[in-house]
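Novice: A predicted structure for the sequence below; I have some questions about it.
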Amino acid sequence: MVKKLFSQHYSILKYLVRWSLIIIPVAIAIGSMVALFLWLLGWAIHYRFAHKWLLYLLPVAGVAIHFLYKWYGVSAERGNNLIIDEIHQPGAGVPKRMAPLILVTTVITHLFGGSAGREGTAVQIGGSIANLFASWFKLTDADKQVILTAGIAAGFGAVFGTPLTGAVFALEVIAIGRIQYNALLPCLIAGIIGDLTVAAWGVHHTQYHIDHLAAGEYFNGQHLQTGFLLLGKVILASAVFGLAALAFSKTIHAVKSISLKWIKTTWLIPACGGLIIIGLTFIIGKPDYLSLGVDPEYPGAVTIVSAFQHGGADAFSWLWKLIYTAVTLGTGFKGGEVTPLFYIGATLGNTLATLLDAPVSLFAALGFIAVFAGATNTPLACTIMGIELFGSEYAVLFGVACFTAYYFSGNSGIYSAQKIATPKITADE
């Protein structure tokens, strides 16, 4: 009995040491590349702030991105979906050039005003570098699946400063209704090391804050701080967050489908997308929905941060950002979907808080994580993200919001390669 127990613990220790030695250098490389990406992204956004005429070159930038992928990255065109497919079934591999190509094209998108995010870039950097290390280490297909999943965790954790979220997101995003626990430790190590590496390079993340709720807003008791009226408002708002996530996913897919159907010359698709973004900006009369949406281009601009304050968003800011991002990504520009989802969720939360007479900063935070949860089908990761970004005080409400949005967003999402391992509801329900 003692010998068997010793053998088991020795195997566990061997497993821990082996994967730590494999993952740590991978995560450091990914974190370093993500730090470079975040620095370049910040430079590009602020450079455009100072040179507003760059927006008029957005169609040209889109054509340049199209030909960069046509000439150098056809196999990398599918982005995050390629990495997810490779985890499901190892085959052709993730191209080495995916990391530098997505980094450069995402910076180009933001430099000229395209509405996109950064998560997709970080995940593709993580997957590409992890695949490179897998070939160097000569890993088996099973181990390659694990290291690719860890690469997603490192990239996601590093780009947002949320290492635990990165780990759980990587495990949860691969298939709806199933988590592969064999990659749990590598993903945790990767998320933590990736985040620490970005911090070591001196790159800082945006801080968000929820105003403390008044005592009357709470249910009577210290442990259940969810008054029934407030809880009802959260559930109602979260159903709307889920529908917004569904609308986001469907709109991006629709833009892609319509573009390919009606524009036969493929390089004209991003050119038209760029022209639409320019036209929308003229119609609206302000540049608030361009680029990332985190830093304000001018005092009073609508941003994710401003959405946490009374009057910090217009009634339809969320809808404009949804349209801008769907046009940008649906016509071939590069970047992620998650930061725009944060923007959509936070500004929609601001609007719903006004309509429901609810705490603005709390509902902005709930929308921030819940729209993301619905669009990616990752409610566990997004609940943890709420705790990592906003603190644990409202963890119950974070969970209610993310799981409600998850159900109301349907079985589809922004990642077409995401499989349905277990449907959200069974057929007889």
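Specialist: In hand now; what should we look at?

Novice: going forward, measure contacts and count neighbours with C-alpha atoms only.
Specialist: Fine.

Novice: Does residue 258 belong to a helix, a strand or coil?
Specialist: State at residue 258, reduced to three classes by DSSP: H, G, I helix; E, B strand; the rest coil: helix.

Novice: how many neighbours does it have?
Specialist: Counted by other CA atoms under 10 Å, the residues lying close to residue 258 total 12.

Novice: for residue 304, same thing?
Specialist: Burial of residue 304, expressed as a neighbour count using other CA under 10 Å, amounts to 28.

Novice: next, the one to line up against it:
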Amino acid sequence: MIKKLRTSVEQFAIAYHLIRWTLLVIPVSLITGTLVALFLWLLEQATHLRWRNGWLLWLLPLAGLGIYWLYKKLGKNAEAGNNLIMDEIHQPGGGIPARMAPLVLITTVITHLFGGSAGREGTAVQIGGSMAHMVARWLKLTDKDLRILLMTGIAGGFGAVFGTPLAGTVFALEVLAIGVIRYDALLPCLMAAVFSNAVCSAWGITHTHYVINFPYGSGAPWLSFLHMNLHPELLPKVILAGIAFGLASFAFAHTMHLIKRYAQLWIKPAYLIPVAGGCIVIAFTYALGTRDYLGLGVDSQYPHGVSIVNAFHLGGADTWSWLWKLLFTAITLGMGFKGGEVTPLFFIGAALGNTLAVWLGAPVDLFAGLGFIAVFAGATNTPLACTLMGIELFGSTNALYFAVACFTAYYFSGHSGIYKSQRLEIPKIDHQ
């Protein structure tokens, strides 16, 4: 009788927990989903405006100076971006200013308008995190609840900006520390990612549709009893590509951090850093004779230009397209401009996958998709989230290859990453 009573009490406690967190998550999701929708709309308008007015690129150095001034006058600790949110989850106390959301939204749009090579994930995560902290402050939540609500902000921002709520959920749980996942925030993060994505979609925002037509269903008959339509001759190529994707992740993270470190060391005064960065981007653009490496890179201004979408087709990327995007983005973000790293990582991965597919005699669309998620997995140390992202974006038929590529890239990227505040809890390998 006592045991049954305890079980009933536990179920009531669980129900109360779910209702309470649903009520806490709803305002965060409404605000985050709406701001992300506004951000994505503004980003699209800025991109097309830049395409129509190529001369805007020449103002990139001045735009960098303006971004520096805005953060100097108004930003306070918001300059730390995603790392500030992660630090606040690890150890609440420093606070996240609500001004982070409008600041990063405006400065990211400025970066894209004038030709900086950046993404959108960082902006969405900062919007979600700062709005979650604002709600937590209004409600006077405890430090424990604040940590969870901040994680829901990450999940909501990520899920809404890419239209991948499952990946957004696991990303928020997985990104804080290498080797561990925080399950105490599982359901709140899922609710936030789903609600925020629904709110963003309700504003009429649509996401790019990617297609992998690789005929997965014609695998080896002798594996049919395992319900695995695996191509044995393709698996070693996927593993080799996963190694290359991991090394590309490592190269991107280290290049960006090195550029930031040496720019701060060598360029004085500090306001000249983004000015110099803008000048370098302009010089690279004209040296290469193409504008394909500016902005997001999801689509190209020209039908046959290099872009993420075109990388899924034969001839949609040049041999070194991935390297050029890596350098453009590392310079842009390492020298003071704002935006995320993830969409450029998608570009780097898809372009590298396109090149590797040609070299290895593998399906171009499949390997572009593998690179798309695996370089991201290595750079953020989130292989589970990226595997789920592959399923959400490309369908589940190639899920096994997604996992192999993401897990391999995760290991070969080492313990580096794009987030300095990501902690190392469990090493990837035992060095003893």
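Specialist: On my side now, so go ahead. Small disclaimer: the values here were computed from a predicted structure and weren't measured.

Novice: against structure 2, where does the longest helix along structure 1 fall?
Specialist: Taking residue count as the measure and DSSP state H as the definition, the longest helix of structure 1 comes out as helix 2-50. Using TM-score structural alignment, the residues of structure 2 aligned to helix 2-50 of structure 1 are 4-52.

Novice: what residues does stretch 405-421 of structure 2 touch?
Specialist: By CA atoms under 8 Å, 6 or more residues apart in numbering, the residues outside stretch 405-421 of structure 2 that reach it are 82-84, 86-87, 176, 238-239, 241-250, 253-254, 257, 341, 370-371, 373-375, 377-384, 386-387, 424, 427-428.

Novice: In structure 1, what range does that stretch match?
Specialist: Under TM-score structural alignment, the match for stretch 405-421 of structure 2 is residues 401-417.

Novice: and the match of helix 2-50 of structure 1, how far from structure 1 on average?
Specialist: Between stretch 4-52 of structure 2 and its aligned partner residues in structure 1, the average distance after superposition works out to 0.5 Å, using mean CA distance after the TM-score superposition for structure 1.

Novice: returning to what we had before: from the contacts of stretch 405-421 of structure 2, which would you call buried?
Specialist: For the contacts of stretch 405-421 of structure 2, a burial check counting by 16 or more other CA atoms under 10 Å picks out 82-84, 86-87, 176, 238-239, 241-250, 253-254, 257, 341, 370-371, 373-375, 377-384, 386-387.

Novice: Identify all contacting residues around stretch 60-73 of structure 2.
Specialist: Contacts with stretch 60-73 of structure 2, where a contact means CA under 8 Å, 6+ apart, come from 78-79, 103, 107, 110-111, 114-116, 271-272, 274-279, 282, 336-337.

Novice: hmm, I was thinking of stretch 127-138 of structure 2
Specialist: Under the criterion CA under 8 Å, 6+ apart, residues 27-28, 31-32, 35-36, 85, 95-102, 104-105, 146, 149-157 lie in contact with stretch 127-138 of structure 2.

Novice: which residues in the stretch 201-350 of structure 2 form helices?
Specialist: Taking DSSP state H, counting those that start in this stretch as the criterion, the stretch 201-350 of structure 2 carries its helices at 235-266, 272-288, 321-334, 342-360.

Novice: how about the third one, aligned to which bit of structure 1?
Specialist: Right, the one you point to is helix 321-334 of structure 2. The counterpart of helix 321-334 of structure 2 in structure 1, counting by TM-score structural alignment, spans residues 317-330.

Novice: quick one: the matching stretch to structure 2 mean distance?
Specialist: Relative to structure 2, stretch 317-330 of structure 1 is 0.3 Å off (mean CA distance after the TM-score superposition for structure 1).

Novice: Please state the offset of that stretch from the chain centre?
Specialist: The gap between the average C-alpha position of stretch 317-330 of structure 1 and the chain average comes to 15 Å, counting by CA atoms, centre = their mean, to the nearest Å.

Novice: what do you get for stretch 140-151 of structure 2?
Specialist: For stretch 140-151 of structure 2, the distance between its averaged C-alpha position and the chain's averaged C-alpha position is 23 Å (CA atoms, centre = their mean).

Novice: which residues of structure 1 does it align to?
Specialist: Under TM-score structural alignment, the match for stretch 140-151 of structure 2 is residues 138-149.

Novice: repeat for stretch 271-290 of structure 2
Specialist: Under the criterion TM-score structural alignment, stretch 271-290 of structure 2 matches residues 267-286.

Novice: ok, residues contacting that stretch?
Specialist: With contact meaning CA under 8 Å, 6+ apart, stretch 267-286 of structure 1 is reached by 55-56, 58-60, 62-63, 66-67, 114, 259-260, 263, 287, 324, 327-328, 331-333.
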